[in-house]
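S.K.: got a structure for you, letters missing:
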């Protein structure tokens, strides 16, 4: 959550229920809120943990695209571990139960993971565009090591950027009393919106528009090839092209859901003066939607990635504890995804 320094005093003085009592109409609904929230948090952590274990353990899944997915799953897992519980407490209690120093740390983690998630999604879009537009060059130039270096740099740059961002805006010395709200002057606010929202989102949208145009052309070419009944060598090329298009479509769904969850949050950031008195309620709702993206991502993998479904079965039945389990075939008919 970002606020302009010029409005910082007003932010701290906005009507805000500082009492943590009598928030729910009954104790039953109060408890149910916590049970539901705890279930969401646990599901987020477990779902993304399955993705992390799958990609790390099975050698077949060590591909450049899956390294990017692994990085995204790690950021989603950390959102479930560190960010969502704090947000749930503030959302249900309608107040902050934490000391300013804890709020500063929580804001740092939240900003850091948001940056990482946005740029992971951006590089996934770049990866799919490059794979479809230049498949032969992609296979030669893009390696697991390169993907690992890119994701590592994303995490490091994000850490330094957000530490500097919050420190230079006095967030380690000042937090609104009773509220875990960071402060930011107008110049930094504008720069952060451009760096973390506008540039990545424009890049994602443009690249995926190109990806789907390329996939459409490939579909026409594949139909023509099948009509000619060219088998053997052409058959593997057709299968590979189909796999790349399918991967692009599935990751397109992942990207679309991410944008749907992200864009409303930043729109609210830009409409502070318009929302005025209802700002807290609206922003908390949009932040909840954004964090739920970390819960939705494993569901997308489970629905559209057969390798993830098979990996989950192997993990849940403890078959990954067997010798050489990392060499198991989890791709089967989904080769290339």
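M.R.: On my side now, so go ahead. In this text, all values refer to a predicted model and were calculated from it rather than measured experimentally.
S.K.: CA only for contacts and neighbour counts going forward, please
M.R.: Fine.
S.K.: so who does the closest residue to residue 200 other than its chain neighbours touch?
M.R.: Counting by C-alpha to C-alpha, 6 or more residues apart in numbering, residue 122 is the residue found nearest to residue 200 once chain neighbours are left out, at 5.9 Å. Residues counted as contacts of residue 122 (C-alpha atoms under 8 Å, 6 or more residues apart in numbering) are 200, 201, 203, 204.
S.K.: could you report the distance from residue 122 to residue 37?
M.R.: Plainly put, residue 122 is 29 Å away from residue 37 if you go by C-alpha to C-alpha, to the nearest Å.
S.K.: with residue 280 instead?
M.R.: Using C-alpha to C-alpha, residue 280 is found at 19 Å from residue 37.
S.K.: how about residue 123?
M.R.: Distance of residue 123 to residue 37, computed by C-alpha to C-alpha: 31 Å.
S.K.: alright, now check it against this:
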């Protein structure tokens, strides 16, 4: 980026030059933004990376629902890696400091990730609905093709917006930092405002409103069906209710997290705001709304660990968060418990394949599961 000293710029330019501060916010607010966005980035990368690792490593978790959850984790991971850093930088600095490619890809990946997330949540609701109401189980191959279709549909919806993203340099407008001046560039959607209004409304319906209604109706039917079956089979119904609670919480938080950003986008497109109002929205409300939307990408793994015991155990086994006491207790069982005489192998990975759990009461369930894995 070309730069010149402030005195050179004043001497070479006319009086109609506009000078803007390089950094938009005060030092305190900047630090708060950086800390908040970096927290989301950490939660998103670590949490969703663990979700993918746990499901891939544990064969017992290779279910259709978990396949969709992995797809949801991948989309959230993309949001954290690509969208969080660029949005944070754009929120702290006047103008757009990146290239044309970054401008296009950031918009494309963010839009595709959001669309893929909501479509995946809808697919999960449809899968649970058909299982509970019609006792129809979706095949893994069908789920895989569904995921491919989800990403193709997400790309088709967001591509028109990404194709119009343009970076331009504004004449006679400069950024000032440390007695240096830098040209001001912006990244924006280069199309007519009327077309943009139509496009925003078009993507709002399939990406937010319609899935919201569909998910609510299906989970309502599922809740009613499970409440009727609770008297017949309490154990199975309670297990299903725990899973449904987790999925409802994921869908609910997605809806709440993205609602403020959708409201702001519709407000800026359908209301004629003056310069002061636009600056206030872009400087303060949009960064907070983006952070809330991105925070949803980092909170999902916490929900899985809180509601689902399999994920919780998988997280503990992967990152080694077992306490010292439990570790010593398990080691004591492993070293001093007698192995039944009808074992099929001396190899730890083969233990449990030909032995019933009742035959080895000395070995805890958690130790046996660790050996099997």
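M.R.: Arrived safely. If you're wondering where the values come from, they're calculated on a predicted model, not measured in any experiment.
S.K.: picking that back up, how about the secondary structure of the residue nearest to residue 200 of the first structure?
M.R.: Here residue 122 of the first structure is recorded as helix under DSSP: H, G, I helix; E, B strand; the rest coil.
S.K.: mind telling me what element residue 367 of the second structure is part of?
M.R.: Secondary structure from DSSP states H and E places residue 367 of the second structure in helix 365-372.
S.K.: tell me which residues of that helix come out buried.
M.R.: Across helix 365-372 of the second structure, burial judged by 16 or more other C-alpha atoms under 10 Å covers residue 368.
S.K.: by residue count, which helix of the first structure is the longest?
M.R.: helix 233-270 (DSSP state H).
S.K.: elements contacting it?
M.R.: Secondary structure elements in contact with helix 233-270 of the first structure, counted by 3 or more C-alpha pairs under 8 Å, 6 or more residues apart in numbering; DSSP states H and E, are helix 100-133, helix 199-227, helix 279-304.
S.K.: so can I have a markdown table of these showing distance to residue 73 of the first structure?
M.R.: Output for these, formatted as a markdown table (distance: least, C-alpha to C-alpha, whole Å):
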| stretch | distance to residue 73 of the first structure |
| --- | --- |
| helix 100-133 | 9 |
| helix 199-227 | 18 |
| helix 279-304 | 8 |
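S.K.: that older thread, in the longest helix of the first structure, what counts as buried?
M.R.: 238-252, 254-255, 257-259, 261-266, 268-270.
S.K.: what does stretch 217-232 of the second structure give?
M.R.: 218, 219, 222, 223, 226.
S.K.: please report how far residue 290 of the first structure lies from residue 240 of the first structure.
M.R.: Distance, residue 290 of the first structure to residue 240 of the first structure, by C-alpha to C-alpha: 34 Å.
S.K.: helices and strands around the helix or strand hosting residue 42 of the second structure, which ones?
M.R.: In this assignment (DSSP H and E), residue 42 of the second structure forms part of helix 27-57. The contact analysis (3+ C-alpha pairs under 8 Å, 6+ apart) places helix 27-57 of the second structure against helix 64-78, helix 84-92, helix 286-307, helix 309-319.
S.K.: would you format those helices as a markdown table with distance to residue 191 of the second structure included?
M.R.: Listed next are those as a markdown table, based on distance: least, C-alpha to C-alpha, whole Å:
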| stretch | distance to residue 191 of the second structure |
| --- | --- |
| helix 64-78 | 27 |
| helix 84-92 | 21 |
| helix 286-307 | 21 |
| helix 309-319 | 45 |
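S.K.: tell me which of those approaches residue 11 of the second structure most closely.
M.R.: Closest to residue 11 of the second structure of these, according to C-alpha to C-alpha: helix 84-92, at 28.9 Å.
S.K.: now what about that closest one, what contacts it?
M.R.: Outside of helix 84-92 of the second structure, the residues within contact range by C-alpha under 8 Å, 6+ apart are 23-25, 30, 33-34, 37, 40-41, 96-97, 106, 282-283, 287, 290, 294.
S.K.: cool, thanks, talk later.
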